[in-house]
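Peer 1: Mind looking at a prediction? Sequence and model below.
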Amino acid sequence: MAERLHGIFTPTLVPFDEQGQISEAELRRFLNWLIERGVHGLYPNGSTGEFTRLTVEERRRIVKITCEEARGRVPVLAGAAEANVKETLAACEAYAGYGAAAVAIVSPFYYRLGPEALIAYFQEIARNSPIDVTLYNIPMFASPIDVPTIRKLSEEPRIIGIKDSTGDVAFMMRMIAAIRPNRPDFVFLTGWDAVLVPMLVAGCNGGTNASSNAIPELDRRLYDLFRAGDIEQAMKLQWRILELFDAMLFGFEFPDGFRAGAEMRGFKMGRGRQPMSSAQKADCHALRRVLQCILSDEGLTEPPPEGCAPRTGIQSEDKIRQIVFEIMKTLEDRGVI
């Protein structure tokens, strides 16, 4: 890998047409829009992209299209999780040929594996993959990867980083403390938008942020503020992103809220692969209005015709300063910064 992965990677959504097939033209338009609005990389076939609801052929087609549209402008971190080692390595081979910078491989799901089995699984992949590998830790859906296991796997030269979606800042700090002294090049990405600033302060290189499907400008601005050392302003923006993230994540079945957000930015996402009941559709209609009000308040879309109630804000500036101070103090006490 020529350059270490960093910044905001979008775990890209997949637009579907009226027949439920991938809308390739809309996908290409969407990918270019994301790049033009400043995301640092694209991450197809992630959880937000509903990779488990796609066929093998569809997953490969999505990565090929993504690499074609990226055209070296931004790196592609391709989700390569398949049902077993053999199929995963076949995906790695294909994605290397398409021009992806690296692959992200989730730990085995459905069958829960312990640490020794996870080490054997990832070692087999790393030692036979033609492309760099990032681990993907998402315990809510797959076998959890603990710190000793990650430290052991970091000894494999082909494993160049981890995407962690626990949202646990302390866990991230323990990983960084255990691995970075021996692998300063090892990449740490957070998959939890709600704590992006604390994760960056703790030492993360960036994030794979589902919210960037709808608000790429805000996620990029947050990252730039952090890199400029303006943590207070970054935290103010973090609170605004948190409100949007919560509306998209908790107001809908995942990832339908993020699909709704992308639609409000002008994209025809179509229906996802998971059917909805009539009650869910009614709830979605009401929740879309809430989401539209939040997006319009950020100047990213028009308000609904019926208007929006005034927003009261999430935190006062004094509260934000207090939270930033407490985060920094904790990290200093632990010797992280």
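Peer 2: Thanks, I have the structure now.
Peer 1: drop to CA atoms for contacts and neighbour counts, all remaining ones
Peer 2: Fine.
Peer 1: the strands in this protein, which residues?
Peer 2: Counting by DSSP state E, one finds strands in the chain at the ranges 7-10, 41-42, 77-79, 102-106, 133-137, 159-164, 187-190, 206-208.
Peer 1: among those, which is the most enclosed?
Peer 2: Relative to the other members of these, strand 77-79 carries the highest mean neighbour count by mean count of other C-alpha atoms under 10 Å, namely a mean of 30.
Peer 1: Nearest residue to the middle of the protein?
Peer 2: Residue closest to the mean C-alpha point of the chain, counted by C-alpha atoms, centre = their mean, is residue 208 at 2.6 Å.
Peer 1: Quick check: end-to-end length of stretch 27-47?
Peer 2: The straight-line separation of the ends of stretch 27-47 (C-alpha to C-alpha, to the nearest Å) is 17 Å.
Peer 1: Same check on stretch 154-164?
Peer 2: From its first residue to its last, stretch 154-164 covers 14 Å (C-alpha to C-alpha).
Peer 1: follow-up on the earlier one: next up, the contacts around the residue nearest to the centre of the chain.
Peer 2: For residue 208, the residues meeting the contact criterion (C-alpha atoms under 8 Å, 6 or more residues apart in numbering) are 8-11, 43, 163, 189-193.
Peer 1: let's see 7 Å
Peer 2: Counting by C-alpha atoms under 7 Å, 6 or more residues apart in numbering, residue 208 makes contact with 8-11, 189-191.
Peer 1: Could I get the full set of helices for the stretch 1-150 of the chain?
Peer 2: Residue ranges of the helices in the stretch 1-150 of the chain, as given by DSSP state H, counting those that start in this stretch, are 24-36, 56-70, 85-98, 115-126, 147-153.
Peer 1: okay, pairing it with this:
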Amino acid sequence: MKLSLESIKSALGDGLLSFPVTDLDDKGKFNSITFADRLEWFMSHQVSSIFVAGGTGEFFSLSQDEYRSIVKVTSETVKGKVPTISSVGRSIPEAIQFASIAENAGIDALLLMPPYLTECAKEGVFEYAKTIMQSTNLPVIYYNRANGILPAEYIQKLADACPNFIALKDGTGNMEALNTTIKTLGNRLIYIGGVPTAEIISEAYLSIGVNTYSSAVFNFVPDMANHFYKSLRAGDKETVNLIIKEFFIPFVKLRSNSQGYAVSLIKAGAKLIGKSAGDVRAPLPIPNADEVETLKKLINKAATLIK
């Protein structure tokens, strides 16, 4: 079922968003059966929108054939119950190809990742984003992070040039720059929090009008993730402070043990709750036994934080 633009925008702007991990079997191949089960499980836990093949879904390591399978399974499983978004990016030709694959599969919108370069001039990033956005009929969310960061004036230019540019996902955590963009563009765009473990700065996001964010921990503690989000939106500071102190601060500390753990720990958490998606692909590292044990204790703690 094709969703209306307004329903997509509404879901992106108010409700908890999440990025399922990509299921791999014991040989490192995409596992469509367990991935479909994961999507069903996500929908049973009140997720507002589902972003597949994202950063948490190891987009950077997926082949075109794997991507094609992921978006096909997603559309066939979700069936319009919530908006589905898939990533595009890398080079311009690849991004255009992936966008076409997603559109043909019935995906509702795209998340445009930064280009693959070590350094990019703002003018070049703008042309990169504009070219890709203008190549597709799908609504596009721009992921402002890494080597693809655009300041307010370039976001404005991009919005003027591309009517299908509907949302900005912040991956910087730079509240000054983000607030400048929000005050410059107003309600022309929807704004989404997108730093790793976005809950840790969710209060700051909310204070400048960013009502939602992507929750990676939804992959293994969905009930607590929902409880935290609802408490945040309700202004329940006591509960928000408690969960940040008891879960998110220790989790972020564990995440800082190694680069890549923003994804690796999510897959480890999924395995701990009996919903294994296999291991991460290189160059991401696999957490060691002590780290997995620490994560297990955090998962047990999360269950006690839900009233």
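Peer 2: Happy to help now that I have it. Keep in mind the model is a prediction, meaning the values are calculated, not measured.
Peer 1: In the stretch 201-307 of the second structure, mark out all the helices, start to finish.
Peer 2: Ranges of helices in the stretch 201-307 of the second structure, per DSSP H, counting those that start in this stretch, are 202-207, 222-234, 237-243, 249-255, 261-272, 289-304.
Peer 1: Highest mean neighbour count out of those?
Peer 2: Ranked by mean neighbour count, these are led by helix 261-272 with a mean of 22 (mean count of other C-alpha under 10 Å).
Peer 1: Can you spell out which helices and strands pack onto that one?
Peer 2: Here helix 261-272 of the second structure touches helix 289-304, going by 3 or more C-alpha pairs under 7 Å, 6 or more residues apart in numbering; DSSP states H and E.
Peer 1: Report the angle between the helix it packs on and helix 261-272.
Peer 2: With axes from the mean of the first three to the mean of the last three C-alpha atoms, to 10 degrees applied, the angle from helix 289-304 of the second structure to helix 261-272 works out at 70 degrees.
Peer 1: Direction-wise, compare helix 289-304 of the second structure with helix 222-234 and give the angle.
Peer 2: Relative orientation of helix 289-304 of the second structure versus helix 222-234 (the same axes, to 10 degrees): 60 degrees.
Peer 1: elements contacting helix 289-304 of the second structure?
Peer 2: Applying 3+ C-alpha pairs under 7 Å, 6+ apart, one finds that helix 289-304 of the second structure contacts helix 261-272.
Peer 1: try 8 Å
Peer 2: Taking 3 or more C-alpha pairs under 8 Å, 6 or more residues apart in numbering; DSSP states H and E as the contact definition, the neighbouring helices and strands of helix 289-304 of the second structure are helix 249-255, helix 261-272.
Peer 1: Tell me who's in contact with residue 212 of the first structure.
Peer 2: Each residue near residue 212 of the first structure by C-alpha under 8 Å, 6+ apart is listed here: 8-10, 39, 218-219.
Peer 1: err, residue 153 of the first structure, not the other one
Peer 2: Here residue 153 of the first structure is in contact with 119, 122-123, 159 (criterion: C-alpha under 8 Å, 6+ apart).
Peer 1: what about 7 Å?
Peer 2: Contacts were defined as C-alpha under 7 Å, 6+ apart; by that measure residue 153 of the first structure touches residue 119.
Peer 1: Could you find the counterpart of residue 239 of the first structure in the second structure?
Peer 2: Per TM-score structural alignment, the equivalent position to residue 239 of the first structure in the second structure is residue 245.
Peer 1: again with residue 62 of the first structure
Peer 2: Residue-level alignment of residue 62 of the first structure against the second structure, with TM-score structural alignment as criterion, gives residue 70.
Peer 1: And residue 106 of the first structure, by the same measure?
Peer 2: So, by TM-score structural alignment, residue 106 of the first structure is matched to residue 113.
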